[in-house]
Every structure is written in C-alpha cells, then in structure tokens.
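> pasting the sequence and the predicted coordinates here, then a few questions.
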Amino acid sequence: MDILTLVGLVAGIAIVIIAMLANASVLTFLNLPGLAIVLGGTFAVTLVRFRLPTVTTSVKLAMHTAFTDRLDRPNDLIREVSELARVVRKDGILGLESHETENPFLKKAINLCVDGHPPEMVEETLAQDIQQTGERYDVAERVFRGIGDSAPAIGMLGTLVGLVQMLNTLDDPASIGPAMAIALLTTLYGAFIAQLIAIPLADKLQLKAEDERRNQVLIVTSIQNILRGQNPRVITEILSSFVHPGQQPSPEASQEA
C-alpha cells in the first residue's frame, strides 16, 4: 500500500476541516442544496464528457494506483533481467521456463520467449501492451482532470444561483442567509473536490504511467538484448541509463549481482 498517498490525502482534508471548524461548527459549512449542485452537476458533466464504463474503470484504476499498487524499482528489475540473461547463456531460452517473477509484464515477455515466438513478434506484442497500458492511464488522467475542471465551474454556477436567489428576496431577511450560504459554499465544495481529490489523483496517474512505461521499456530492451545473446554485464550497463545517476549500482555491485 502506498501509505504516503493516503497520509497526504488525509492530512490535506484534515487541515482544511480543522481550519473550517476553528471558530464554527460542522453545520456552518454543511449546505445540502449547495452540495447537491456541485456533486450532481460535476457527475452530470463527467457523464457528458465520458462514457459511464470509462468513468468507473478510471475510478478503479485511480484507487488502485493511488493506494494499493507499487511499482518495481529499476535497480531490482535490472538485477532480475541480468540473472535471466545469465540463465539464457547457460541453459538456453528454455531455461527461463522455471523462472518465477511478480512483474506481470516481465512474465508475459518470458512466456512469449519460451513459447518460441520470433523476436519481431515478441517485440511487437510487448509494444502493443505498452501502448494499451499508456492509453488506459491517459484516459483515467483525463477523467480526473475533467472532474478537477468541472467541480469549480459548477461551484461558480451554484454561487450565481445563490446570488440570484438572494437578490430576489432582499425584502425577506430570513431568506438572505440560506441563499448566501449556497452562493459561498458551492464555490468551497467545488474547490475542495478539485484541489484535494481530483487534480492530485490525476497527477498521481500521470506519474504512475510514466514510471510504468519506463519499467516496461526497460524490460523490452533487456528482452531484445537477451534474444540477441548479449553478455549479461553489457546488458546491465545498457540498462543503467534507466536509473537515476545517483542511484546507479557500482560496477563491483553489478558484477556481484
């Protein structure tokens, strides 16, 4: 579980709520009509912009990405594929059949190699997998950025509704307060949803997509070199470009691994 994402989300929401309740009660910031305008309006706009299956799939992907999914570190992948290269040089490509890995993309690549497919087909299949994965993340990111754009806009619409109601009932002092509450709180609700939930999740999806694509390209590059019979040490040196310079293993550590 990505505990830092949960901590950041909870901390951000808690700080805002504590500031709101410093000199007021919960009921002061609770306005059901205004909340209905923002939530209902944002959901309606999202359904207009995207299909319902796309929205549900994007929400599931965002929750999985933000709270449960962890990516392999490039250094770990480099060590693993270097070991695969040594196995292939010693036992041939069928020696990979007994290798167990937790990375599904690497597992798929190994299965394609063991099944005896030509290198061109293996590379094409993996490239298609990379493209489809990137498109899924791109769609999910656009859904949450759309929510981040729509929520404040719907909040402003609620503000205009509240102001119109207030101006039409200036002769009735008792109705000014509820109308003003809708006018102000809808903007608050819209900004809250956008800045604390939707946009951070969209950024998280973007970063996860970039990290996963990096790992997938690393695996494809390693499989290409393994199928060419490249030396494991050379493969490690080639793959070191995928690691931040400050995190690259030393030559001695790579040789021991």
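Arrived safely, thanks for sending.

> contacts and neighbour counts: CA atoms only from here.
Fine.

> beyond the host helix or strand of T187, next helix or strand please.
Assigned by DSSP states H and E, T187 belongs to helix 173-193. Note on helix 173-193: by DSSP H and E, the next helix or strand toward the C-terminus is helix 199-227.

> and the angle for that next one with helix 173-193?
Using axes from the mean of the first three to the mean of the last three CA atoms, to 10 degrees, the inter-axis angle of helix 199-227 relative to helix 173-193 is 10 degrees.

> relative to helix 199-227, how tilted is whatever helix or strand comes next after helix 199-227?
On the C-terminal side of helix 199-227, the closest following helix or strand by DSSP H and E is helix 232-239. Interaxial angle, helix 232-239 versus helix 199-227 (the same axes, to 10 degrees): 150 degrees.

> need the residue closest to the centroid of this structure.
Nearest residue to the geometric centre of the chain (CA atoms, centre = their mean): L205, 2.0 Å.

> check contacts around that residue.
The neighbours of L205, taking CA atoms under 8 Å, 6 or more residues apart in numbering as the test, are A62, T65, A66, Y137, D138, A140, E141.

> ok, the closest residue to the last one other than its chain neighbours - how many residues close by?
Distance criterion CA to CA, 6 or more residues apart in numbering; nearest residue to E141, sequence neighbours excluded, is A202 at 4.7 Å. The burial count assigned to A202 is 24, neighbours taken as other CA atoms under 10 Å.

> below is structure B, check it against A:
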Amino acid sequence: MDFASLLGLITGTLFIVMAIVTGSDAEIFLNLPGILLVFGGTFASTLVKFRISSFFLGLKEGFAAAFGERTDDPREIIIQANKLARTARRNGLLGLEDEPIDNPFFAKGIQLCVDGSAPEFIQEVLTKEMIQSIERKQIGEKVFRALGSSAPAFGMIGTLVGLVQMLNNLDDPSKLGPGMAVALLTTFYGSLLAQLVFLPLADKLAMKTDELENNMTLIIDSVMGIYNGMNPQVMDELLETYLPEYQRSGMSMKEEI
C-alpha cells in the first residue's frame, strides 16, 4: 500500500476539520444542495468526457495505483537481472525455468526466453504489453485530472445558483442565509475536492506511470541481455543508466559464481 497517499488525505482532511470545528460549528459547513450540485455535476461532466468503460477503468486503475500498488525498486530489478544472467551463462536459458521471479512482467519475459521464442518476438510482445499497461494507467490519470478540473467549475456554478436564490428572495430575510450558504459552500466543496483529492491523485498517477515505464523498459533490456548471453558486468553498466546518479555508486550486484 502507498501510505503517502493515504497519509496525505487523512492529514489534510484532519487539519481542515480541526480548523472548522475550532472556529465555528461544523454543521454550518454541511449543505446538502451544495454537495449534490458539486458531486453530481463533477461526475456527470466527467462521464460526458469518457466512455463508461473508460471512466470506471480509470477510477479502478487510479485508486489501485494511488493506494494499493507498490512500485518495484529498479535496483532490485537490476540485482535480479544480474543473478539471472549469471545463471543463464552457467546453465543455459533452460536453467532459468525454476528461478523465482516476483515481477509478473519480468517472469513473462524470462518464460518466453525459456520457451525458445525468437528475440524479435520476445521484444515485440513485451513492448506491446508495456504500451498497454502505460495506456491503462494514463486513463486513470486523465479521469482524475478531469474530475479535478470540473469540481471547481461546478463550485462556481453552485455559487451562481446560490446568488440567484439569494437575490430572488431579498424581500424575505429568512431565505438570504441559505442562499448565501449555497453560494459560498459550493465553491469550498469544489476547491477542496480538486486540490486535496483529485489533482494530487492525478499527479501521483502521472509519477507512477513514469516509474512503471522506466521499470518495464529496464526489464525489457534485462530480458534481451539475458537472452543474448551478455556478460553480467557489462549488463550492469547498461542497466545502471536507469538509476539516478546518486544510486549508481551504491549498487553492489557482483555475486560469487
């Protein structure tokens, strides 16, 4: 689980609630018409922008990536690639059949090698799967970014609705308060949803998509290096280019044969 996303949402919500309850009665910030307008309008607008399947796929991928999925450490991938390369040079590609590999994408690439597939076929299959995986993650980012852009807009629409209600009842002072509440609270709801939930999650998904692409490209190069019988030390030099500079000097991947 990605505790950073969960911690950020909980901490942000907690501080906002504390600011509200310490300054006034929390009930005045609850307005059902405003909530219905912002939530309903935001999700309806986003549904217009996407197909039904894409919308729900985006929500699923988005929440899974933001809260549930763990991004593999590229250093661990390089260490495992080094180990597999040494095994392949010592026992051949068939010697990799029983090697434990946690990453499903890496395991698929090694299995294609073990099955004797042509290198062009292996690279094509892995590249297509990488592209499709990235596209699925990008749908999640687009859905949450669309939600983030629509929420403040419907907050402003709610403000206009509240002002119309207020101005239409100037002769009845008892109705001015509810109209002003809708006018102000909808802007609050829309801005809060966009800035605390939707846009941060969209940015998190964009970051995880970049990490996924980096790791999958790293794995493809690892699989092809293993298939071609590349020297493990030479392959280390190639794969270390996927790491930031400050991590390369700390890599210790040489193992005793």
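The structure has been received and is ready for your questions. Computed from a predicted model, the values in this text were never measured in an experiment.

> and the TM-score between these chains?
With the length set by TM-score structural alignment, normalised by the length of structure 1, the two chains reach a TM-score of 0.96; 256 aligned residues with a CA RMSD of 1.2 Å.

> tell me how far the residue nearest to E141 of structure 1 lies from G134 of structure 1.
Distance of A202 of structure 1 to G134 of structure 1, computed by CA to CA, to the nearest Å: 14 Å.

> which residues are in contact with stretch 163-180 of structure 1?
Stretch 163-180 of structure 1 is contacted from outside by G162, A183, using CA under 8 Å, 6+ apart.

> buried ones in that stretch, by neighbour count?
Buried positions in stretch 163-180 of structure 1, judged by neighbour count with 16 or more other CA atoms under 10 Å: L163, Q165, M166, I176, A179, M180.

> so where is that stretch in structure 2?
Taking TM-score structural alignment as the measure, structure 2 aligns residues 163-180 with stretch 163-180 of structure 1.

> assign the nearest residue to L37 of structure 2 once chain neighbours are set aside to helix, strand or coil.
With CA to CA, 6+ apart as the criterion, L37 of structure 2 has its nearest non-adjacent residue at 6.6 Å, and that residue is G158. Counting by DSSP: H, G, I helix; E, B strand; the rest coil, the backbone at G158 of structure 2 sits in helix.

> just give me the neighbour total for G158 of structure 2.
Neighbour count of G158 of structure 2, defined by other CA under 10 Å: 27.

> for the one 3 residues further on, same thing?
Here the neighbour count serves as a burial measure; for V161 of structure 2 (other CA under 10 Å) it reads 18.

> list the contacts for it?
V161 of structure 2 is in contact with V182, A183, counting by CA under 8 Å, 6+ apart.

> residues in contact with stretch 61-76 of structure 2: which ones?
1-3, 5-6, 136-137, 139-141, 144, 201-202, 204-205, 208, 211-212, 215, 218, 242-243, 251.

> and with 6 Å instead?
Under the criterion CA atoms under 6 Å, 6 or more residues apart in numbering, residues M1, D2, G140 lie in contact with stretch 61-76 of structure 2.

> just put these in CSV and tack on neighbour count.
Below are those laid out as CSV (neighbours: other CA atoms under 10 Å):
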residue, neighbour count
M1, 13
D2, 14
G140, 29
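
> kindly reformat these as a markdown table containing distance to T71 of structure 2 and secondary structure.
Below are these laid out as a markdown table (distance: CA to CA, whole Å; DSSP: H, G, I helix; E, B strand; the rest coil):
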| residue | distance to T71 of structure 2 | secondary structure |
| --- | --- | --- |
| M1 | 10 | coil |
| D2 | 9 | coil |
| G140 | 16 | helix |
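
> quick check: closest non-adjacent residue to M251 of structure 2.
Excluding the flanking residues, the one nearest M251 of structure 2 by CA to CA, 6+ apart is R75, at 7.4 Å.

> aligned counterpart of that neighbour in structure 1, please.
By TM-score structural alignment, R75 of structure 2 lines up with N75.

> quick one: the helix or strand hosting the residue nearest to M251 of structure 2 to structure 1 mean distance?
Using DSSP H and E, R75 of structure 2 sits within helix 74-91. Helix 74-91 of structure 2: mean distance to aligned residues in structure 1 after superposition is 0.6 Å, counting by mean CA distance after the TM-score superposition for structure 1.

> could you do stretch 147-165 of structure 2 as well?
Averaged out, stretch 147-165 of structure 2 is 0.4 Å away (mean CA distance after the TM-score superposition for structure 1).

> show me what counts as buried in that stretch.
Using 16+ other CA under 10 Å as the burial criterion, the residues of stretch 147-165 of structure 2 that qualify are 147-163, 165.

> let's see which of those residues end up in helices.
Mapping those onto helices (DSSP state H) picks out 147-163, 165.

> look up how far I238 of structure 1 lies from I110 of structure 1.
Relative to I238 of structure 1, and taking CA to CA, I110 of structure 1 is found at 19 Å.

> ok, now D172 of structure 1?
From D172 of structure 1 to I238 of structure 1 the distance is 76 Å (CA to CA).

> how about JSON lines for the buried residues of stretch 163-180 of structure 1, with distance to V38 of structure 1 added?
Shown next, in JSON lines, are those (distance: CA to CA, whole Å):
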{"residue": "L163", "distance to V38 of structure 1": "16"}
{"residue": "Q165", "distance to V38 of structure 1": "17"}
{"residue": "M166", "distance to V38 of structure 1": "19"}
{"residue": "I176", "distance to V38 of structure 1": "20"}
{"residue": "A179", "distance to V38 of structure 1": "15"}
{"residue": "M180", "distance to V38 of structure 1": "16"}
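
> what's the first-to-last distance across stretch 13-31 of structure 2?
End to end - CA to CA - stretch 13-31 of structure 2 spans 18 Å.

> okay, buried residues for it please.
By neighbour count with 16+ other CA under 10 Å, stretch 13-31 of structure 2 contains the buried residues F29.
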